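A.B. asks: No sequence on hand, only this structure:
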């Protein structure tokens, strides 16, 4: 075989291989869009024009229904779980990705685990709207916001919810830290306990709500130490402490409830919701007096309606404590 013939054959083989590579590359680029229906493509195109993700149904002061709900409904009806997963992982629009991920959550599809795992690595900022509020946060945090916002409506299997929660606890919390609070409402699973104790012993009060859920008598001293530090730092009721005590209203923590409530009501303006959690956790003469003050308040900073609404909802599912019954009958039951 002469050199010229050999050279021509080599060029031929190279050309064929190049065409195969280009062809397969083109096929992989067009394969996904080719599989999507026209309706799905319309939904995707609509999402691509969105500048923010609508967390809530109503947006703005007027509570206008977001059109993104319609786009999501169309995308949900005209895609498979596999297509949604691919959109959630690869679409050029992070708003679109978040919606595909949200739809997978609502479908309770197990593939959402891998989508969330990848999302937790993405630090690109994305805009979200909820009611009248707009904010930006990293994509990994936005994925958690979606999960938390929809959490109580999701019909996830116990195993899938546990898997997602554990992914967040170990992959996200361990990496980014617990100092900024808990991004979701974790359940007190045994596998978290060692880490929870470790964080509590570091003095991290953000872990208090989860620590209290374990209701371990051996943790009373640990919890009280954190409560004392919080009261010293804030001087009034703190969110973490109120959540912890609403999870476990052990008598050992009543001192905090009393001191924090008495300090808080001395402020000109305060969040009555936190106080009400503590008052109702410990029905006693001291809490009766503060509750009466809230129910009878007047003026610009009155918390009367807030207190009445809170008690109405709380005692729909549980009996009114005897010591609160006169207040309830006079100020709450009469309002109905």
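C.D. replies: Perfect, I can see it now. Predicted model, so just to flag it, every value in this text is computed and none were measured.
A.B. asks: hey, let's count contacts and neighbours off CA atoms from now on
C.D. replies: Fine.
A.B. asks: Report how many residues lie close to residue 106.
C.D. replies: 18 (other C-alpha atoms under 10 Å).
A.B. asks: excluding its backbone neighbours, what's nearest it?
C.D. replies: Nearest residue to residue 106 in three dimensions, chain neighbours excluded: residue 154, at 5.7 Å (C-alpha to C-alpha, 6 or more residues apart in numbering).
A.B. asks: Would you mind giving the secondary structure of that neighbour?
C.D. replies: When classified by DSSP: H, G, I helix; E, B strand; the rest coil, residue 154 comes out as coil.
A.B. asks: Identify the residues contacting it.
C.D. replies: Shown in contact with residue 154 (C-alpha atoms under 8 Å, 6 or more residues apart in numbering): 105-106, 108.
A.B. asks: In helices, which of those fall?
C.D. replies: 105-106 (DSSP state H).
A.B. asks: With distance to residue 232 added, can I get the contacts of residue 154 in CSV?
C.D. replies: Converted to CSV, those look like this (distance: C-alpha to C-alpha, whole Å):
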residue, distance to residue 232
105, 41
106, 43
108, 44
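A.B. asks: so which of the contacts of residue 154 comes closest to residue 319?
C.D. replies: residue 106 (35.0 Å; C-alpha to C-alpha).
A.B. asks: What separation is there between that closest one and residue 99?
C.D. replies: 10 Å (C-alpha to C-alpha, to the nearest Å).
A.B. asks: go on, residue 123?
C.D. replies: Relative to residue 99, residue 123 is positioned 17 Å away (C-alpha to C-alpha).
A.B. asks: higher neighbour count, those two?
C.D. replies: Per other C-alpha under 10 Å, whichever of residue 123 and residue 99 has more neighbours is residue 99, with 27 against 13.
A.B. asks: what about the residue nearest to the more buried one when sequence neighbours are not counted, neighbour count?
C.D. replies: Excluding the flanking residues, the one nearest residue 99 by C-alpha to C-alpha, 6+ apart is residue 72, at 6.8 Å. Using other C-alpha under 10 Å, residue 72 has 21 neighbouring residues.
A.B. asks: How about the contacts made by residue 72?
C.D. replies: Counting by C-alpha under 8 Å, 6+ apart, residue 72 has contacts 43, 99-100, 103.
A.B. asks: Check those against residue 302 and report the nearest one.
C.D. replies: Using C-alpha to C-alpha, the contacts of residue 72 come closest to residue 302 at residue 99, 40.6 Å.
A.B. asks: tell me the secondary structure for the closest one?
C.D. replies: helix.
A.B. asks: what do you get for residue 128?
C.D. replies: Three-state assignment for residue 128 (three-state DSSP): strand.
A.B. asks: chain center to stretch 225-240: distance?
C.D. replies: Chain-centre distance of stretch 225-240: 24 Å, with C-alpha atoms, centre = their mean, to the nearest Å.
A.B. asks: Would you mark the buried spots in that stretch?
C.D. replies: For stretch 225-240, the neighbour count (16 or more other C-alpha atoms under 10 Å) marks 226-227, 230-231, 236-240 as buried.
A.B. asks: Toward the C-terminus, what is the element adjacent to the host helix or strand of the residue nearest to residue 99?
C.D. replies: Applying DSSP states H and E as the criterion places residue 72 in helix 68-77. Toward the C-terminus, helix 68-77 is succeeded by helix 81-90 as the next helix or strand (DSSP H and E).
A.B. asks: Got another one to weigh against that:
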């Protein structure tokens, strides 16, 4: 066989293989939008016109129901999980991507881990609306906010929740800093402890709620140091301290609860829930007096109803402390 014939046959084989490749690849080259149903495309188009993501169900001063919930329901019903994953990873609208990710979280699909991992690299700002507040956050922080906002409603397995929390803890917070409020729902896993101690020793107040959950007697001094610094800086109750003490109402921290509550109720406006958390953590004569004052308040800026509602919910699942029983029977039980 001469060289010319061999060369011709070689090119023929290459041509055939190329045609086969083009033919088989045709289906995979079909645009993603062409594979979506009309209903899904309508939902996507609606999201593409949104200028912000509605984090809460009700938005604005009137608390109207956001139409984005309807778009999300339509998108959820007319897409597969794999289509949602592709939207969450590649859609041109970050608001649309966040909603696809939110839907997948509600479906408890394991692929949300990889979606969140990818999202943590994106620092482009997006607009959010929660209640009456409209604000901007980096995309990576927003992806965390979406997960945290829906947290209690999500039916995630313990393993998936732990994986997501650990990704946020080590993949975001350890690099970006431990922000106030981010650690409220974290569980005290062993793998976090060394970092928690390190942050506490740096004087980071945000770590308090998680640190208290470990209930390690060796941390009492460490926690008290943070509480003293917080009280000196704020002068009143802080939500980090209130949340920490509600997790571990050790007698060693009662001094803070008493001082912070007594200082806070002297203010004209304050967060009554933080005060109530601390009062109920330490049933004592001093907390009885403050609780009585809250329950009997009158006027335009009374916290009486807030206190009654708080006690009603709290003591649905636990007995009323004997020292609070007279107040509860007179002002709360009677209200029912």
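C.D. replies: Received the coordinates, thanks. Note that the coordinates shown come from a computational prediction; the quantities given were computed from them, not determined experimentally.
A.B. asks: Can you pull the TM-score for these?
C.D. replies: With the length set by sequence alignment, normalised by the length of structure 1, the two chains reach a TM-score of 0.91; 336 aligned residues with a C-alpha RMSD of 2.8 Å.
A.B. asks: that older thread, which of the contacts of residue 154 of structure 1 are retained in structure 2?
C.D. replies: Contacts conserved in structure 2 for the contacts of residue 154 of structure 1, counting by both residues aligned by sequence alignment, their matches' C-alpha atoms under 8 Å: 105-106, 108.
A.B. asks: Just name the closest of those to residue 326 of structure 1, please.
C.D. replies: Closest to residue 326 of structure 1, out of all of these and judged by C-alpha to C-alpha, is residue 106, at 44.7 Å.
A.B. asks: Give me the number of neighbouring residues for residue 92 of structure 2.
C.D. replies: Neighbourhood size, residue 92 of structure 2 [other C-alpha under 10 Å]: 11.
A.B. asks: same thing with the one 10 residues further on?
C.D. replies: Counted by other C-alpha under 10 Å, the residues lying close to residue 102 of structure 2 total 21.
A.B. asks: In structure 1, what range does stretch 277-292 of structure 2 match?
C.D. replies: Across structure 1, the stretch matching stretch 277-292 of structure 2 (sequence alignment) is residues 277-292.
A.B. asks: Buried ones in stretch 319-335 of structure 1, by neighbour count?
C.D. replies: With burial defined by 16+ other C-alpha under 10 Å, the residues of stretch 319-335 of structure 1 counted as buried are 320, 324, 327-328, 331-332.
A.B. asks: Stretch 69-76 of structure 1 against structure 2, how far on average?
C.D. replies: Stretch 69-76 of structure 1, aligned to structure 2 and superposed, deviates on average by 1.4 Å (mean C-alpha distance after the TM-score superposition for structure 1).
A.B. asks: what do you get for stretch 38-46 of structure 1?
C.D. replies: Here the mean offset of stretch 38-46 of structure 1 against structure 2 after fitting is 1.3 Å, by mean C-alpha distance after the TM-score superposition for structure 1.
A.B. asks: got the buried residues for that stretch?
C.D. replies: Quick answer for stretch 38-46 of structure 1 (16+ other C-alpha under 10 Å): 40-41, 43-44, 46.
A.B. asks: before we move on, the earlier item: got the angle between the helix holding residue 72 of structure 1 and helix 81-90?
C.D. replies: With axes from the mean of the first three to the mean of the last three C-alpha atoms, to 10 degrees defining the directions, helix 68-77 of structure 1 sits at 130 degrees from helix 81-90.
A.B. asks: equivalent range in structure 2 for helix 68-77 of structure 1?
C.D. replies: Counting by sequence alignment, helix 68-77 of structure 1 falls onto residues 68-77 of structure 2.
A.B. asks: Show me how far the matching stretch is from its chain's centre.
C.D. replies: The chain centre lies 21 Å from the centre of stretch 68-77 of structure 2; the measure is C-alpha atoms, centre = their mean.
A.B. asks: Quick check, residue 257 of structure 1 in contact with residue 278.
C.D. replies: Yes - here residue 257 of structure 1 reaches residue 278: they are 5.5 Å apart, a contact under C-alpha atoms under 8 Å.
A.B. asks: quick one: the helices in the stretch 1-150 of structure 1?
C.D. replies: 3-35, 38-48, 68-77, 81-90, 94-106, 112-119, 139-150 (DSSP state H, counting those that start in this stretch).
A.B. asks: Now do the second one against helix 94-106, angle only.
C.D. replies: Counting by the same axes, to 10 degrees, helix 38-48 of structure 1 points 120 degrees away from the direction of helix 94-106.
A.B. asks: other SSEs contacting helix 38-48 of structure 1?
C.D. replies: helix 68-77, helix 94-106 (3 or more C-alpha pairs under 8 Å, 6 or more residues apart in numbering; DSSP states H and E).
A.B. asks: now do 6 Å
C.D. replies: helix 68-77 (3 or more C-alpha pairs under 6 Å, 6 or more residues apart in numbering; DSSP states H and E).
A.B. asks: Pull out the buried residues from the helix it packs on.
C.D. replies: Under the neighbour-count criterion of 16+ other C-alpha under 10 Å, helix 68-77 of structure 1 has 68-69, 71-72, 74-76 buried.
A.B. asks: Is it possible to get a markdown table of the residues you listed that adds distance to residue 89 of structure 1?
C.D. replies: Converted to a markdown table, the buried residues of helix 68-77 of structure 1 look like this (distance: C-alpha to C-alpha, whole Å):
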| residue | distance to residue 89 of structure 1 |
| --- | --- |
| 68 | 19 |
| 69 | 20 |
| 71 | 18 |
| 72 | 16 |
| 74 | 19 |
| 75 | 15 |
| 76 | 16 |
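A.B. asks: Nearest to residue 251 of structure 1 among those residues?
C.D. replies: Checking the buried residues of helix 68-77 of structure 1 against residue 251 of structure 1 with C-alpha to C-alpha, the nearest one is residue 69 at 46.6 Å.
A.B. asks: rewinding a little: what is the most widely separated pair among the contacts of residue 72 of structure 1?
C.D. replies: Across the contacts of residue 72 of structure 1, the longest distance by C-alpha to C-alpha is 13.0 Å; it joins 43 and 103.
A.B. asks: how about the helices of the stretch 201-336 of structure 1, start to end?
C.D. replies: Under DSSP H, counting those that start in this stretch, the stretch 201-336 of structure 1 gives helices at 208-213, 220-234, 239-247, 254-264, 272-281, 285-295, 304-314, 325-327.
A.B. asks: out of those, which comes closest to residue 21 of structure 1?
C.D. replies: Comparison of the helices of the stretch 201-336 of structure 1 against residue 21 of structure 1 by C-alpha to C-alpha identifies helix 208-213 as nearest, at 53.6 Å.
A.B. asks: which one of the helices of the stretch 1-150 of structure 1 is the most hemmed in?
C.D. replies: Counting by mean count of other C-alpha atoms under 10 Å, helix 94-106 has the highest mean neighbour count of the helices of the stretch 1-150 of structure 1, with a mean of 24.
A.B. asks: which other helices and strands contact it?
C.D. replies: Helices and strands touching helix 94-106 of structure 1, by 3+ C-alpha pairs under 6 Å, 6+ apart, are helix 81-90.
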